[in-house]
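J.: Okay, here's the prediction I keep looking at, along with the sequence it came from:
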Amino acid sequence: MKLWKSGLAMMAALAIGGVATTGALAQAVFTWTPRTVAPAPYKAPNKPRTTLAEIRAKMSPANQSKTWHQKVVSDQQLQASWVQLAVGDQSPAMFISDTRAAFIVWEGSIEFTIAGQAPFIATKSSMVQVPPRTQFQMKNVGSVPSLHFEVFTADARITYPQAAATLPKPRPGFTWQLTRQDPGPEPLNPPGQTSNVTTRNFIAQPGAFEFVKAPGLFVNAIRGSAFNCNMQSPTTLGHRHINYGEFWFIMEGQIQYNIEGVDPFVSEVGDIVYVPAGRWHSAANYCPGNDTRVAINPFPTGTHNWPPTASQPNPPVPPVSGRGWLD
């Protein structure tokens, strides 16, 4: 039996089950999209697959119980890091000026103090988000070092409360100045939306769900299962995004990936999988049991570009003439 793979497969199943799709969904739109002649390169620290064992191997024995940051994703839209907090250590109290951040606690116990919320302790598989201009702080309150995965936008700007005892060294060419922040904290959800919550523990509440859905950051848990341990065909392209890279936190089970220019591989729990903008990629649940990948990208309704099928139009590229509208 074939793996239960993509949204297209799901739509097909819905159609077979008698659930009609809307005219807008049923109508296929084809566009000529730009494509690099060679696959978009991987630029450090980005890698197709980063394992937690690789991250730990970079730490010297003297630093294994200390606080450290290790960036694993950095592109034009997003940045993400593994962060360990030593026992008793805490982040500074801070704000994010105009964008959101998301956190996945993986080891230990972290107390989150977020303005407008009662402090809470996040443990393994807890997902947390902080809206713009909302003061927050993290503290390791456990008896062992804590570990979490954090995602910020690439253009995130951190500010610090007036009462801060110290300030970090500013970026080159900058200094610190006290200003009045306006407007106030951004609401968790815009009018008419209820999907954003401050925290959810995946172990306690497993499932498929949108966790962060906001301009500049989309964190989406995709859960499914496979009927066997068959790899996808190497010819399965999947889709590509011409405007942004995408990455996944493997929360549960195993996910098999086809990424253009990379040998097919199976990812495990705790892995970070990344694909640059423009590369074909396809993810599939692997082996029986539940599999969950947390997809992370900058666009809640980002465009997916799929290759035409044999039954769809695939004409030759028209003659190239003149300049692009924005060139």
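T.: Here it is on my side, so go on.
J.: going forward, measure contacts between C-alpha atoms and count neighbours the same way
T.: Noted.
J.: So Ala13: helix, strand or coil?
T.: helix (DSSP: H, G, I helix; E, B strand; the rest coil).
J.: take a look at this one as well, against the first:
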Amino acid sequence: MKGFRYLGAAFATVAVALAASAQMMPKDEPMPVTAQKMPEEYWSAKPSTPTPYVAPNKVHWKLSEILAAHRGQTDWVQPIVRNPQQDADYISLGVGKKTKRRMYADDRVVWIVQDGTMKVSIDGVEPFEATKGFMVNVPFRHFYSIETVGDKPSLRFEVRHAGSPPLYPLSETPDPYPGRTYVKVTGNPGPAQIGDSNPIYLDFWKQIANGDKPYNGKFVWDDHFTSNILRGKAQPVPPESNVGHFHVDWTEFWFVMEGKVNYKIEGYPLFEAQQGDVVAAVKGRWHRPSNSPNAPMSTRIPFNPRPVILHNFEPAH
């Protein structure tokens, strides 16, 4: 994500009826930094050998291959990303199936609907239906459930805080979780506040994908989770000499929401990712995403564990 720029625009109201007030699109907020870039050159710590991809992590997960691997199945989970900060899976839920109500203790869970229709029920929010292109955000300590409606399974790409077990109301029987035992408790403080700058949902195809209008804004933003929306027109493939940037401490990964995106990642030849694919650059590897010349408009959704992570570029000489 070259240059974490957030446009100063006010956005329309998201049509979600809340108990107290209407849920709003992301607000324009200043970045918690003093300038857009570092004022001078410096030495950055890069791994002496490239950080390896350890399964299930890999540089390019193709949606077509994921679907082929689960052909004939309706309920399945495909692990996609595992790192010390974030976990991500592709999850299919069969027709008429409903998840157990659950919540997460201290961090939000976010997903993008890839296919089908789901009814989403979140405590404190009027239930709503989400279809392809919806981006859904459940704040911490809000019980929620997902139910597939319609005539085909719902498919979502879900991102969570790494290693975070779900918690359940007493009305549910918890699913086993490795290394944990579920016990009855009470707790405080209460659920996260709803109605801040992080929307409960966003309908990409209705609210963002307006003709050939570029977009650069955030979806969710907190101290443990950052995801923004980068939409732009087709562009020529950058020269091989442009290696992009790397991150010292964090892995960055992207969901291709629209069109096609070219990636050059250290150790791999240039490749093109299509809608629904997931691409990852493990920490310390040079990487350079760019909108493909083979699609009029393309959008990628990056996921990062911190705002704003340092982008280390080669000096311009």
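T.: Noted; the coordinates are in hand. Here the structure is a predicted model, which means the values were calculated and not measured.
J.: show me where the stretch 101-250 of structure 1 has strands.
T.: Remark: strands assigned in the stretch 101-250 of structure 1 by DSSP state E, counting those that start in this stretch are 101-107, 110-114, 120-122, 126-130, 136-140, 146-153, 158-159, 199-201, 209-214, 217-225, 246-252.
J.: so the last one matches what in structure 2?
T.: This points to strand 246-252 of structure 1. Under TM-score structural alignment, the match for strand 246-252 of structure 1 in structure 2 covers residues 252-258.
J.: neighbours of Ile296 of structure 1, just the number please.
T.: 23 (other Cα atoms under 10 Å).
J.: Can you tell me what it aligns to in structure 2?
T.: Correspondence of Ile296 of structure 1 to structure 2, assessed by TM-score structural alignment: Phe303.
J.: ok, now Ala38 of structure 1?
T.: Aligned partner of Ala38 of structure 1 by TM-score structural alignment: Thr49.
J.: Let's verify Val261 of structure 2: helix, strand, or coil?
T.: Per three-state DSSP, Val261 of structure 2 ends up strand.
J.: wait, doesn't it sit right on Asn291?
T.: Yes. With contact defined as Cα atoms under 8 Å, Val261 of structure 2 reaches Asn291; the gap is 4.7 Å.
J.: Residues that sit against both of the two, list them.
T.: Contact criterion Cα atoms under 8 Å, 6 or more residues apart in numbering; residues shared by Val261 of structure 2 and Asn291: 298-299.
J.: Show the contacting residues for Ala162 of structure 2.
T.: By Cα under 8 Å, 6+ apart, the neighbours of Ala162 of structure 2 are 82-87.
J.: now do Gln235 of structure 2
T.: Taking Cα under 8 Å, 6+ apart as the test, what Gln235 of structure 2 contacts is 290-293.
J.: from those, which two are the most distant?
T.: Across those, the longest distance by Cα to Cα is 9.1 Å; it joins Ser290 and Pro293.
J.: The two: which has the busier surroundings?
T.: Neighbours per residue, other Cα under 10 Å: of Ser290 of structure 2 and Pro293, the larger number sits with Ser290, 24 against 17.
J.: Map the more buried one across to structure 1 for me.
T.: Ser290 of structure 2 maps onto Ala284 in structure 1, by TM-score structural alignment.
J.: so the equivalent of Ser92 of structure 2 over in structure 1 is in which element?
T.: In structure 1, the residue matched to Ser92 of structure 2 (TM-score structural alignment) is Gln84. In the assignment (DSSP states H and E), Gln84 of structure 1 maps to strand 78-85.
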